[in-house]
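[1] got a predicted structure here, sequence first:
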Amino acid sequence: WDVGHIAHFEELWLTQNLDGPIEFSEMPGLYNPFEHPRATRASLALPTLSQMTERLAEIRRRVLDRLDTVEFDESNPLLRDGYVYNMVLQHEYQHNETILQTLQLKKGAPYRAPRKITFDQRVARDCEMIAFDGGRVTIGTNDRSAAYDNERSQHEVDLRPFLIDRDPVTNARYLEFVSDNGYRRAELWSEAGRRWLAESAAVAPKYWVRDGEEWITRSMDVTRLVERAKPVSHVCYHEAEAFARWDKKRLPTEFEWEAAASWDPSSSESREFPWGNYVADSKSANIDQLAFDTAPVGTYDRNVSPIGCYGMIGDGWEWTSSDFSGYPGFQTFPYKEYSEEFFGPDYKVLRGGSWATRPGAIRNTFRNWDYPIRRQIFSGFRCASDA
């Protein structure tokens, strides 16, 4: 389904509708995500993968032929700075990650991941917190070449002083929570969290399985002991929130997260990435589907923000406490079904990307969102507290 959706989305925007915004309902019904939510797609009568990849290749040829003659008219917001092409490319990247989530979920023979790199084991380092002094910071972006509508417009917010974990929460720390009966202590869970816990019967992160005195986990076709130095992964919002309460902390707001990732107190400016304004690559962070797994905390020395937070890009999307909503002056562009349809308390914001995120689909201002119960996504978290 995802491959077909990628093909039809590209055809819709880059061969049929370059002259102006469209209604999402024009997408063929089979590949319209609002007509067919994810839970129903397995029952659809879909073309074969071979048929859809051939269809995608045909569409791609037409797109490239059209690109040779396109005039990037500044008066057309879709074409200005190549926005519509960047949007379609990011859309494909995001579905690349969704496909990997599905392959991780699938039963039967596991997907044989084409790993290009591996990581040396490390000793889990102590949990430290970094102080943010608070004050007025810049959030979001005014970029019109690639940023989604929910990242705009850039605006200032006042933050109170806070502390935030230097690193994402590791398996070592999460094992302590599990060993301390964290999943059985009702006082650590919100009312919604307790309902989810009763329905899911969860006792550990998704894909963790007890093996005697140890825990094992699986990443695609590799099953191994839970490695203590790696960030915990495949936890939902409720699990992250319960851990934070157990640790006498809380989850950061998305503005606190973005400030910790991007704000440079020495220049009073925001960075596009924690390490600066040059594009993310595999030397800067664990992204781009190279390892098909998280990296031990501290592996990427470059992946550090101006205030000293590590690993804020890559490895795992990080849950925040914020509901997904529009920024002040939000304007839908180019279609409301990307962002606006999801605004409200049903969705929580995640930041930072994962090992499965492509470089062109992540930056400090990028906002992901999902249901608080979702744990098949490549998600982790870090904690914060009031200063």
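    Cool, the structure landed.

[2] drop to CA atoms for contacts and neighbour counts, all remaining ones
    Noted.

[3] report how many residues lie close to Ala361.
    Residues within reach of Ala361, counting by other C-alpha atoms under 10 Å, total 20.

[4] cool, Glu151 as well?
    Counted with other C-alpha under 10 Å, residues neighbouring Glu151 total 20.

[5] for the one 4 residues further on, same thing?
    Residues near His155, counting by other C-alpha under 10 Å, number 14.

[6] just the strands in the chain please.
    129-132, 135-139, 155-159, 162-165, 209-211, 214-219, 222-225, 263-264, 269-270, 317-324, 344-351, 368-370, 379-380, 384-386 (DSSP state E).

[7] could you dump those to CSV with distance to Tyr310?
    Output for the strands of the chain, formatted as CSV (distance: least, C-alpha to C-alpha, whole Å):
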stretch, distance to Tyr310
strand 129-132, 10
strand 135-139, 20
strand 155-159, 21
strand 162-165, 9
strand 209-211, 28
strand 214-219, 23
strand 222-225, 24
strand 263-264, 14
strand 269-270, 16
strand 317-324, 13
strand 344-351, 14
strand 368-370, 20
strand 379-380, 14
strand 384-386, 14
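
[8] winner for burial among those strands?
    strand 379-380 (a mean of 26; mean count of other C-alpha atoms under 10 Å).

[9] quick one: contacts of that one?
    With contact meaning C-alpha atoms under 8 Å, 6 or more residues apart in numbering, strand 379-380 is reached by 168-169, 231-236, 240, 316-319, 354.

[10] want to compare, so here's the second one:
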Amino acid sequence: MTSLDLTGSESTEANRLRSRVAAELRRSRERSTALTDAVDDDDLVRQHSKLMSPLVWDLAHIGNQEELWLVRDVGGREPVRSDIDELYDAFQHSRASRPSLPLLKPAEARGYVSQVREKVLDVLESTELSGRRLVENAFAFGMIVQHEQQHAETMLATHQLRTGGPVLHAPEPPPAAPLPAREVLVPGGPFTMGTSTEPWALDNEGPAFAVDLAPYWIDAVPVSNGDYLAFIDAGGYDDQRWWSEAGWAHRTAASLRAPRFWERDGDRWLRTRFGVVEPVPPDEPVVHVCFHEAAAYARWAGKRLPTEAEWEKAARWDPASGRSRRFPWGDDDPGPLHANLGQRHLRPAPVGAYPDGESPLGVRQLMGEVWEWCDSDFLPYPGFAAFPYREYSEVFFRGDYKMLRGGSFGTDASAVRGTFRNWDHPIRRQIFAGFRCARDADGS
């Protein structure tokens, strides 16, 4: 191959990567736009919960992060609006205090993010996607795609908290398929956890390292609403035996009686889902439970929550090859038959759905549906190095955080993978979180 051929090949690959990045940026913006255009300006500036920002703050914050990293850092361009950096710095102002700030009005925020995006697309076309770690394999662009999609899920959670009629609509998810077994045995032995090769992986996902686990059983599907109702009916919320000391203290202080957004109506339970009040569907994964509720249920059921390593081995390890896959079904990016992702259905699918997304061991619905609580603290992997900034992961290590894995129906495919790590306080319930159970292979 001549040097001209090589250059042409490299140029073709770079153009292919640029096209992919542009498509992901466009897709992310379409979702952000849909979530903010679905409500009027009063709703955009209103704070629907002190746990969440006004939707208009999220929108402008998305644009500000894009400007900081892609326009100014990668592109070396002049600032678009340096005067608003402090307003949209998530570490400068708590969510509860953000409505009192002099935020951009909805029309200003929309104009700002559009102006930033125009410059970003120009930077994408003119930037060599090699030679610097921040731009190698378009990492900074991928980081911003994931950031926007993460905030889109946050905005979706805000929609769940708003009052009023439904403004979001989506088709129903696919039905369940037969399950060969309710539990799956994961053999003991080592597997590779984390990644050192995923181009857009975030810093806390690596580096890859070996973990040796004892054999254990794990549920083939997440715990369903029907399963969880049995725990409620058995008095699980009133029996201190099932709760940790911290869990019981929180259950008592917060007067927890059921998952968030559930209300008893005579002899049945109703839930509110994006403005729709409906009977709780027994076959869907339970959602909007905190870590303490999940752990209490697991103890009541004679099980426990999986550790983060156990969850990842069940999701990624292929016993035939001994290697860890990118996703439960293989290395291909998620498709509509693999998992319930991307706000496609606005609800979890029934337990047992998505057989094409099953792991080699026979564990189903590990990606999408609900974030799954794991009984592990958020800690760095051996050899962790913060990149490209400490505030994404490092400042949260060794705090009061429990791990969440797998993504929810509101998580985009670009913002989740078999190695992706999410975390939150163990009392949080506004997030789209559920769980599955595990138990030791010796029965203990």
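    It's in. Since the model is a prediction, treat every value here as computed from it, not as a measurement.

[11] tm score of chain vs chain?
    Scored against TM-score structural alignment, normalised by the length of the first structure, the superposed chains reach a TM-score of 0.95; 380 aligned residues with a C-alpha RMSD of 1.9 Å.

[12] please identify which two of the contacts of strand 379-380 of the first structure are farthest apart in space.
    Using C-alpha to C-alpha, the pair of the contacts of strand 379-380 of the first structure lying farthest apart is Ala240 and Ser354, separated by 16.3 Å.

[13] Gln154 of the first structure against Ala147, yeah?
    No: using C-alpha atoms under 8 Å as the test, Gln154 of the first structure is too far from Ala147 to be in contact (11.1 Å).

[14] find residues that contact each of those two.
    With C-alpha under 8 Å, 6+ apart, Gln154 of the first structure and Ala147 have common neighbours Thr141.

[15] looking at those two, which is more packed in?
    Neighbours per residue (other C-alpha under 10 Å) separate Gln154 of the first structure from Ala147, with Ala147 holding more: 22 against 15.

[16] give the equivalent position in the second structure for the more buried one.
    In the second structure, Ala147 of the first structure lines up with Ala201, judged by TM-score structural alignment.

[17] okay, its match and Cys374 of the second structure: tell me how far apart.
    20 Å (C-alpha to C-alpha, to the nearest Å).

[18] next: Gly194 of the second structure.
    16 Å.

[19] point to the residue nearest the middle of the second structure.
    Closest to where the C-alpha atoms of the second structure average out (C-alpha atoms, centre = their mean) is Gly407, at 4.1 Å.

[20] wait, what's in contact with it?
    Leu341, Met367, Gly368, Glu369, Val370, Trp371, Glu372, Val416.

[21] would you map the helices across the stretch 301-444 of the second structure?
    All helices of the stretch 301-444 of the second structure, identified by DSSP state H, counting those that start in this stretch, fall at 308-316.

[22] excluding sequence neighbours, find me the nearest residue to Gln65 of the second structure.
    Ile144 (7.4 Å; C-alpha to C-alpha, 6 or more residues apart in numbering).

[23] map Ala295 of the second structure across to the first structure for me.
    Match for Ala295 of the second structure (TM-score structural alignment): Glu241.

[24] adding distance to Ser32 of the second structure, write the contacts of Gly407 of the second structure out as a markdown table.
    What follows is the contacts of Gly407 of the second structure, written out as a markdown table (distance: C-alpha to C-alpha, whole Å):
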| residue | distance to Ser32 of the second structure |
| --- | --- |
| Leu341 | 15 |
| Met367 | 22 |
| Gly368 | 19 |
| Glu369 | 20 |
| Val370 | 21 |
| Trp371 | 21 |
| Glu372 | 24 |
| Val416 | 17 |
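
[25] report the two members of these separated by the largest distance.
    The largest separation in the contacts of Gly407 of the second structure, counting by C-alpha to C-alpha, is between Leu341 and Glu372 at 14.1 Å.
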